[in-house]
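Could you work out the structure for the sequence below:
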Amino acid sequence: MDALSAWFAFAAGLVFLPVSVYSPRYMMRYEKHYSLPAFAAIYYALLASIGLTLVAHDVLSFMIAWELMSVVSYLIVNYEHLNDTNTHAGYLMLAASEIGALMIAVAMLLLAISADTSGFDQIRTGGHIGAATGWAVFLLSFFGFGVKAGLFPSMSWLPRAHPAATANASALLSGVILNLGIYGIVRVNGDLLPLTSPWPGVVVLLTGSVTAIIGILYATTENNLKRMLAHSSIENMGLITVGLGAAFIYSALGREAVAGIAYIAALYHLLNHSLYKSLLFLGAGAVDSAAGTRDMNLLGGLIHRMPWTAALFLVGALSIIAIPPFNGFPGEWLIVQSLLRSVELGNVEIRGAFAVAGALVALTAGLAVTAFVKAFGMTFLGLSRSQPASDAREVSRGMRAAMAFLAAGCLALGMIPTYVVGTLRHAATALRCPSGPQALVPPFFEPLTLPPDFVADFHSLGAQIGQGWLPGAGLVLMHRGGPENPIVFASAPSYLGVAMAGIGLLTFVLVRVATRHRRRLRRRAWDGGLNRLVAHLTYTATGFSNPVRVIFQAILAPVKPAQQEVVVAEHFRTAIKRTETESYALDSWIFLPLTLLAIRAAQLLARMHHGRLNTYVVYAIGALLAAMLLAYAR
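Next up, the predicted model:
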């Protein structure tokens, strides 16, 4: 294990630990119909396969571990095998994984052939690949590993697989398995065969931004809590990929410090996503266990019956929409800052790609707020919109403890970003960008080389608070420029968190003091002539997201209407039956045409199967001659 794989192993461990605490009580709901020892065996096999994938250091062992991980992932998704929908989702996930694995295998073989060895160390130092082969390795590895990460255009399996899996398995899929797709992209294109041209980085940058916007659009309009979180995972994988694309571009253009910052931003956000998305999936599992449904239109009012789950889910929601002082803020802020550094580049086309990506990331961030205000508000606030939601009760202490561990991690990683950056210096060095962490964390606790007036201004803002008792260089993230522009951007989430807590406490005290003499309202205010507000008249999840659905209907096309006329009887009017089926835009845009093309090719090839033996002999002789000519040509 090296510094890069160690970071992914660390993220996996931070998820597996609380999920393991959460699982025993949660899985009791399945013991009447399914084998719990079988789930435990699959669970630990998944942990082992992930560890093997991260420590594999040659092509053969990596592909074996990767295939093992893919098969075990299918088994854990298909655990509820008595449900046909789950079985279909599991097969879809397995098929997508195998397509990606074939692409990865070809890319790895090209790398091994170029270095005349299969060891990663030898490939890293001895590979010599031409431009055409380099593009082939990049495209095959990026889109092959992108299948596992849920990147465009191979993302449609993910929102089908996550709802099929149990909540603890969904936390592992989103918080760990998706990360392995990012690991493969970075391992091949940032480590084994670093990109020397900026244009592959442009492909990564734009693919990530398109993935993010599509994922969050579907998340905003989705009413099933787990499907909504699955689409949000697509969005976050897109944001991480945007950071990687920026890092690839800057690295190819010789901007080592900014490339290091972009790598740090992507890997930091990956760790953050592992924590808060696992927390949200475990919260969704708690809601499903207590209320018996994941449909947000049937929930509501759970904050009164499940206050601990509501509070912990709120931490995850605030983290994922990048509200300081939670951990979503530093990662997304650094991704945006790395995009803004494109103003220093001279190529207009590349700067245009950064501008497009920046606009899509900004729109994604805004829609993320809408999506998770809906998720928390429609699930936990207001009135209960069904009897099971009214009867819900808080989950067990073990399940709450697991969610509390993840929530504490979300707060800690948001409050001490400089220590996270310091830990990432090893991974940045492995990716040939050692100056990134040094450029991002100025040593405010140590003698500075910056202009004295500039340092004095920062000291007056409190940049040296904690110098006597905190280790490290300080608590300020700041990218340093040249003498004329000593600061490019700066942020201190630690100080910001303390300031926000103080402002919140002060506001609470002032409101209590200002309203202490006011009497409570003794009579009910007028509310449309109703004696009491009934649940079915309150806002629903569908109503909340309807403006986004209407605006982006042409892009998303989430529902396909179909109208069928049926003659009821001879002297009666024709009955009109209208049905709506859910569709996925990418299925219509990409996979349906490919499927039709494959069917036509299969029908064409089927004509060859006519049963005439002499013709079959001609086929065999022709294939043999073609193989001999190819061997002679080489």
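
make it CA atoms for all contacts and neighbour counts henceforth
OK.

Next, count neighbours for the spatially closest residue to Met306 that is not a sequence neighbour.
Closest residue in space to Met306, ignoring its immediate chain neighbours: Glu394 at 4.5 Å, by CA to CA, 6 or more residues apart in numbering. When neighbours are defined as other CA atoms under 10 Å, Glu394 has 21 of them.

residues contacting Glu394?
Glu394 is in contact with Ala290, Arg305, Met306, Pro307, Trp308, Thr309, counting by CA atoms under 8 Å, 6 or more residues apart in numbering.

check contacts around the closest residue in space to the second one that isn't next to it in sequence.
Leaving aside its chain neighbours, Arg305 sits nearest to Arg393 (5.5 Å; criterion: CA to CA, 6+ apart). By CA under 8 Å, 6+ apart, the contact set of Arg393 is Ala290, Ala291, Arg305, Met306.

likewise Thr581?
Contact analysis of Thr581 by CA under 8 Å, 6+ apart lists Val559, Lys560, Pro561.

cool, Asp587 as well?
With contacts defined as CA under 8 Å, 6+ apart, the neighbours of Asp587 are Ser156.

how close does it sit to Ala149?
From Asp587 across to Ala149, the span is 18 Å (CA to CA, to the nearest Å).

before we move on, what about Ala525?
52 Å.

Neighbour count for these two, which is higher?
Summary of the neighbour comparison: Ala525 and Ala149, criterion other CA under 10 Å, with Ala149 having more neighbours (30 against 9).

just checking, Leu4 touches Ala427?
Yes. Judged on CA atoms under 8 Å, Leu4 makes contact with Ala427 at a distance of 4.8 Å.

Second input sequence below; structure requested for side-by-side comparison:
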Amino acid sequence: MTAAPVAPLAASPQLLLALCAVALFLGLAVLGVVFARRPSGRVIVYGGALAVSGVAALSALTALATPAAGLVLPLGIPWIGAHLRLDPLSAFFLLVINGGAAAAALYGLGYGRHDHAPERVLPFFPAFLAGMNLVLLADDAYSFLLAWEFMSLASWALVVAHDKEAANVRAGLVYILMASFGTLALMLAFGLLAAGSDTGFAFDAMRAAHPGIAIGAVVLALALLGAGSKAGLVPLHVWLPLAHPAAPSHVSALMSGVMTKVAVYGFIRIVFDLAGAPQWWWGIPVLAAGGVAAVIGVLQALLQNDTKRALAYSTIENIGFIFVGLGLALAFRANGLDGAAALALTAALFHVLNHAAMKSLLFFGAGAVLTATGTRQMDLLGGLIHRMPVTSVVVLIGCAAISALPPLNGFASEWLIFQSILLSPELPAWGLKLMVPAVGALLALAAALAAACFVRFYGIVFLGHPRGAAAENAHEVDAFSRAAMIALAAVCVAAGLLPGFVIDALQPAVVALTGARMPAQGSVAWLSIIPVAESRSSYNGLLVFAFTALSALLAAFAIHRLASGAVRRAPPWDCGFPNADPVTQYSAGSFAQPIRRVFARSLFSARETVEMPPPGALTPARLTLSGRDPAWAFLFLPLTKAVGAVADRANRLQYLTIRQYLALVFGALVLLLLVLALWT
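Just a heads-up that it's a prediction; the model follows:
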């Protein structure tokens, strides 16, 4: 089928500014190589990245409501060039990426002082930012995949920056293998989309080609594999809890809060924009993947004693929420329910923004704790609320937001996702009628477990008495790190109190993908949001905040003014232990024990082994916990062994004689000619 000609798009100032930002990031990468060992290197690279990403974020904000703009550069494939495009969808993700990058660069100005190998971090930090920005601007398959691989390689270099630790090297190996697998899946998806076009690998040609039902289904599967492996969907998530803790904390924030959103963008661009009209069942695999990821991710987070591993697994949960929103949007769009599709897609994009802010804030908090104490183990922390007052307040905001507590931003976006789930009875297909409520129940379970997870996280790390000398001697972190965390906490509060303005800003991207939009929210009285109709549901973040603040003030007034003014001191309840030693406090493992015994025994083969010494023995009693990730044990480990076995057998090929090599080449040529003859 010959594709219809597509009128070229004119470049816009925002697109040119975005390209300048990519060039400046690459220039900063070169400066990072030159000045890595000098004290000024950190200021040059992180300060420059802060300025460039800040301007790029503001430019992307102005581009949200402007028409799409395009540009072709004489680079890449000969006679085709590099196609670049800035539309409302890419502008929104540019805002998310560069906003998170600005916060990470500000944090790095202070956190980078403690990096003992700056030459392994400074050059690759801006290169990573350049790769992510270029993915969002690419408008042809070659440019997209080239930028995707550049982003993966730069982030891999940051993961293995501290290569003296064997665990970091292993994390880098698993990460680069999964990244290569994802790139291969995306390459096949673009190949299928380009097969129906006579004008090359440009996205405009793929849009005009209108792939068939079978091709579209295969493209959906490949996009789910390729983008899902980078985003961390189960069971493609095994790299994420290894790589994110291995990287420096500001890089962990970028990878978890920002890079996973580039993967979400890739999925949306391919499935919603390039793959043609969706079929009614396309939403089912996406919904299933999202629901499973949400529950598995938060359960794994509850079992971790390492602060950064717990946050990494929590990312899997939130990616699950996002993909459920995308699956709902596909289902509604395929069945002609454009208004419901607009609501679901808005909820997913809103959660993209919220998770970027919340998770970056929490990784910054974990980095601050690591800087102050030198450890990531929860059971060695405690009592930091008195030693790190600013960090404790902003991390508390982040924990409340990611637990979806009103009036913060996490609640607003998850509430919109549940509102779109409530519209599922309008779907005509029985498969979706049964699937969507089941996924809604999984999300409700994940939301409840997330609250327990972050009560545990905050309580063990910041409350109680110090459990070791590291926490006892902790101190507040530098002003740059505090400023970055305060800025992200302000975003969490502002997006929760005024969600209507965020929803309205997302509508140009939603209209471009679904053909419909949500009702305007900014003009609703009292700044409420009404996603469907006032008779169904509404939410007002400001009202919830005012009620909460007023109740707290009244309670404080009643306690301090109406109660007795006499000071009464008494020892706390000691649970039968007269010696209030810090080791008698709840630990991370003991807090999670009930949930571990209910869920983890069957899902993760979690086991508790008790070693009780005989009477009179001086050896201590021990409780050992063990478990495994089923995806790693039943999928990737057997696959690794199979690949190793095949490689061992293929290794014999290097010992063939010249006659055997010629015979092998002749046989391969005959086989290819036979395939070509049968194909034509």
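
out of the contacts of Glu394 of structure 1, which are inside helices?
Using DSSP state H, the members of the contacts of Glu394 of structure 1 that fall in helices are Ala290, Pro307, Trp308, Thr309.

Filter those down to the buried ones.
Listed as buried from these are Ala290, Trp308, Thr309; burial here means 16 or more other CA atoms under 10 Å.

Aligned against structure 2, show me the partner of the first one.
Aligned against structure 2 by TM-score structural alignment, Ala290 of structure 1 finds its counterpart in Ala372.

Spit out the contact partners of its match.
Neighbouring residues of Ala372 of structure 2 by CA under 8 Å, 6+ apart: Ala471, Ala474, His475, Glu476, Val477.

pretty sure the first one is in a helix, no?
Yes. The assignment for Ala471 of structure 2 by DSSP: H, G, I helix; E, B strand; the rest coil puts it in a helix.

Now check structure 1 for the residue matching it.
Taking TM-score structural alignment, Ala471 of structure 2 has Ala389 as its aligned residue in structure 1.

if we can go back for a sec, quick check: of the contacts of Ala372 of structure 2, which lies closest to Ser360 of structure 2?
Val477 (16.5 Å; CA to CA).

Now for the closest one: which residues touch it?
Counting by CA under 8 Å, 6+ apart, Val477 of structure 2 makes contact with Ala368, Thr371, Ala372, Met388, Thr391.

Go again with 7 Å.
By CA atoms under 7 Å, 6 or more residues apart in numbering, the contact list for Val477 of structure 2 reads Ala368, Ala372.

Can you tell me the SS state at Tyr268 of structure 1?
Following three-state DSSP, Tyr268 of structure 1 is assigned to helix.

how about it, what's its partner in structure 2?
Aligned by TM-score structural alignment, Tyr268 of structure 1 pairs with Phe350 of structure 2.

The nearest residue to that match once chain neighbours are set aside: how many residues sit nearby?
Nearest residue to Phe350 of structure 2 in three dimensions, chain neighbours excluded: Ser413, at 5.7 Å (CA to CA, 6+ apart). Residues lying near Ser413 of structure 2 (other CA under 10 Å) number 29.

and Ser413 of structure 2, which of the three is it?
Secondary structure, three-state DSSP: Ser413 of structure 2 is helix.

List the contacts of the corresponding residue of structure 2 for Glu80 of structure 1.
Counting by TM-score structural alignment, Glu80 of structure 1 lines up with His162 in structure 2. His162 of structure 2 makes contact with Asn168, according to CA under 7 Å, 6+ apart.

The host helix or strand of Ile576 of structure 1: what's the following helix or strand?
Ile576 of structure 1 belongs to strand 574-582 when assigned by DSSP states H and E. Next along the chain after strand 574-582 of structure 1, taking DSSP H and E as the criterion, comes helix 585-586.

okay, now Phe501 of structure 2: neighbour count?
Phe501 of structure 2 has 16 neighbours, counted by other CA under 10 Å.

and it, what pairs with it in structure 1?
In the superposition onto structure 1, Phe501 of structure 2 corresponds to Tyr419 when matched by TM-score structural alignment.

returning to that earlier point: my read is that the match of Ala471 of structure 2 contacts Ile303, right?
No. In this structure, Ala389 of structure 1 is not within contact of Ile303 by CA atoms under 7 Å, at 10.6 Å.

Between these two, which is the more surrounded one?
Between Ala389 of structure 1 and Ile303, counted using other CA under 10 Å, the more crowded position is Ala389 (24 against 20).

For that one, which residues are in contact?
Taking CA under 7 Å, 6+ apart, we find Ala389 of structure 1 in contact with Ala291, Leu299, Gly300, Leu302.

In structure 1, point out the residues matching the helix or strand encompassing Ala289 of structure 2.
For Ala289 of structure 2, the host element (DSSP H and E) is helix 283-302. Aligned by TM-score structural alignment, helix 283-302 of structure 2 falls on residues 201-220 of structure 1.

what about stretch 551-571 of structure 2, distance to the chain center?
43 Å (CA atoms, centre = their mean, to the nearest Å).

buried residues in that stretch?
Under 16+ other CA under 10 Å, stretch 551-571 of structure 2 has no buried positions.

so how far is the first residue of it from its last?
29 Å.

burial of Ala95 of structure 1, as a residue count?
Applying other CA under 10 Å, we find 15 residues neighbouring Ala95 of structure 1.
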